[in-house]
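# Build me a model:
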Amino acid sequence: MEVATESPHGCGNSSDTEEDRDSDTDFGPSKLGTKEYWEATYQNELETFKDVGDVGEIWFGEESMTRVLRWMDKTTIPENSAILDIGTGNGAFLVELAKHGYKNLTGIDYSPASVELARNVLQAEDLTDVTVKEMDFLNCQGELKDFDVCIDKGTFDAISLNPENAKEGKKLYVQAVKDALKDRGFFAITSCNWTKAQLLNRFSEGFEFVQELPTPSFQFGGKTGSSVAALIFKRVL
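Predicted structure coming up:
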């Protein structure tokens, strides 16, 4: 499956409807799946933040964060829950989680520039108790475990676009989420490259589907589809 249009933060905006995109077909390789691309992107955003205080682009927009926060409120996720932000980028979601009252927050990213940017953003908000680590989620060697909630906005998308080992990366990703979560812990994923059906298939083992979060829909060729999928899973043994 080709990604029709690449945005700076990894979304391929395809005109295919959900019916057309219900198989787990690999995308074509893209620079958006490389560490070099993200390091350069976040290095630029870091320099911009230091110059003018702009945190940069929020992947999927602010509504994507609000959508997950609303779900956390309705589910009454305790404020002391251990929460992991996978691929934290500029740390904007960590900021919103902290402002929402959550106190046990960890963000990881394999880009050193991302980690420095996130730390700068958090410091500017006087949020000094949030942990941000430079770490490759696919090779974390068991360091990440016992989280109550794991959140991903686009990291699985980027892994799926890796020119070298996307197939293996996707398998490693699923296992890494399993390892990071407590039994019955929640996994919230937002994707612009994979449909609900594809994500349900990918996370069919070791996870229980909980619900789909509402996202904007579009019409194409008389069919209704969604350009973004946001799903909640629960880790099960």
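
# rest of the way, CA atoms for contacts and neighbours
OK.

# List of residues touching stretch 179-193?
Stretch 179-193 is contacted by residues 3, 11-13, 64, 68, 142, 144-154, 156-157, 177, 227-237 when judged by Cα atoms under 8 Å, 6 or more residues apart in numbering.

# And this one, please, so the two structures can be compared:
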Amino acid sequence: MGGREDEFEPSALGTKEHWDATYEQELKIFKESGDAGEIWFGEESMARLIRWIEKQKIPLDSSVLDIGTGNGVLLVELAKSGYTNLTGIDYSLSAVQLSKNVIEKEGLPHVKLQVKDILNPSDELSDFQICIDKGTFDAISLNPENAAEKRKRYVKTLNRVLRPGGFFLITSCNWTREELCKEFSEGFLLLEELPTPTFCFGGRTGNTVTALVFQQKT
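Just a heads-up that it's a prediction; the model follows:
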């Protein structure tokens, strides 16, 4: 695995307490105003993932797992695109309550939501064709307590919940393509890097966000 843990400052963003408090507030705002809250990495990041899935002509009934679903907006967009076998998990009860409210408002009863920690999943969480991560691996990387071990456990769990040959789509603002390839070398092959916004500073061009598609080795 990569050795980046010493380069990340431990942060509240890596703790369950932070996300519980964040989603409790967002749930309150949603009930008052109907605003689902922030979309991680913006709307274009969701469209980018959905375009890739559609381009592969992946059947609409394929099982999809949204890891760290937050407000559930990605699941809403997938459902609106015709996908019917959708599951979202989050270790924050407040996040799942918010996503349930958002999904009920959109009239999408077939979307499944569960309070689960991807690092400690139950046995029935398995056999997914596609797993999607927008920022959850980033948050795990910022955990104040043994982030490196948690990253290894994440990769091990991912190997278990995906079916052989399944796809893993990850969007990150903390990790480069090369670093993510190293982190997920255990059981995964890089298929494609998705285009993300670039910036230019001091004559050098770079990406603030990395989006990759891996396939589980069979």
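
# Mind checking which of the contacts of stretch 179-193 of structure 1 land in helices?
Here DSSP state H is the test, and the contacts of stretch 179-193 of structure 1 give 64, 68, 156-157, 177 as lying in helices.

# burial count for the alignment partner in structure 1 of W175 of structure 2?
Here W175 of structure 2 is matched to W194 in structure 1, going by TM-score structural alignment. Residue neighbour count, defined by other Cα atoms under 10 Å, stands at 27 for W194 of structure 1.

# what do you get for T190 of structure 1?
T190 of structure 1 sits with 29 neighbouring residues when counted by other Cα under 10 Å.

# And what about it, helix, strand or coil?
Local secondary structure at T190 of structure 1 is given as strand here, using DSSP: H, G, I helix; E, B strand; the rest coil.

# do N80 of structure 1 as well
Look at N80 of structure 1: counting by three-state DSSP, its state is coil.

# measure the residue nearest the centre of structure 2 to V111 of structure 2 for me?
Centroid check for structure 2 by Cα atoms, centre = their mean gives D133 as the closest residue, at 1.8 Å. With distances taken as Cα to Cα, to the nearest Å, D133 of structure 2 is found 17 Å from V111 of structure 2.

# would you turn the ones in helices among the contacts of stretch 179-193 of structure 1 into CSV with distance to P78 of structure 1?
What follows is those, written out as CSV (distance: Cα to Cα, whole Å):
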residue, distance to P78 of structure 1
S64, 20
V68, 14
F156, 26
D157, 28
V177, 20
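
# In structure 1, which residues correspond to stretch 101-111 of structure 2?
By TM-score structural alignment, stretch 101-111 of structure 2 lines up with residues 120-130 in structure 1.

# which outside residues touch the matching stretch?
Contacts made with stretch 120-130 of structure 1 from outside it, assessed by Cα under 8 Å, 6+ apart, are listed as 55, 90-92, 94-95, 98, 103-107.

# Adding neighbour count and distance to L122 of structure 1, write the ones in helices among the contacts of stretch 179-193 of structure 1 out as TSV.
Shown next, in TSV, are those (neighbours: other Cα atoms under 10 Å; distance: Cα to Cα, whole Å):
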residue	neighbour count	distance to L122 of structure 1
S64	19	19
V68	20	20
F156	23	24
D157	23	25
V177	26	25
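
# from those, which two are the most distant?
The largest separation in these, counting by Cα to Cα, is between S64 and V177 at 20.1 Å.

# one step back: of the contacts of stretch 179-193 of structure 1, select the buried ones using a ChimeraX command.
ChimeraX command restricting the contacts of stretch 179-193 of structure 1 to the buried ones, with burial defined by 16 or more other Cα atoms under 10 Å:
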select :3,11,12,64,68,144,145,146,147,148,149,150,151,152,153,154,156,157,177,227,228,229,230,231,232,233,234,235
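
# quick one: which of the contacts of stretch 179-193 of structure 1 sit in strands?
The strands, defined by DSSP state E, take in 147-153, 229-235 from those.

# Can you tell me which of the residues you listed is nearest S81 of structure 1?
D148 (5.8 Å).

# what does that closest one align to in structure 2?
D148 of structure 1 maps onto Q129 in structure 2 when the alignment is built from TM-score structural alignment.

# Its match and I67 of structure 2, how far apart?
Relative to I67 of structure 2, Q129 of structure 2 is positioned 13 Å away (Cα to Cα).

# all helices of structure 2, in order?
Using DSSP H, the helices of structure 2 run over 16-33, 43-55, 73-80, 93-105, 136-141, 147-161, 177-183.

# now for the second one, which elements pack on it?
Which is helix 43-55 of structure 2. helix 73-80 (3 or more Cα pairs under 8 Å, 6 or more residues apart in numbering; DSSP states H and E).

# Which part of structure 1 matches the helix it packs on?
So helix 73-80 of structure 2 sits over residues 92-99 in structure 1, by TM-score structural alignment.

# Give the buried residues for the matching stretch.
In stretch 92-99 of structure 1, counting by 16+ other Cα under 10 Å, buried: 92-95, 97-98.

# again, but for stretch 164-176 of structure 1
For stretch 164-176 of structure 1, a neighbour-count test (16+ other Cα under 10 Å) marks 166, 169-170, 172-174, 176 as buried.
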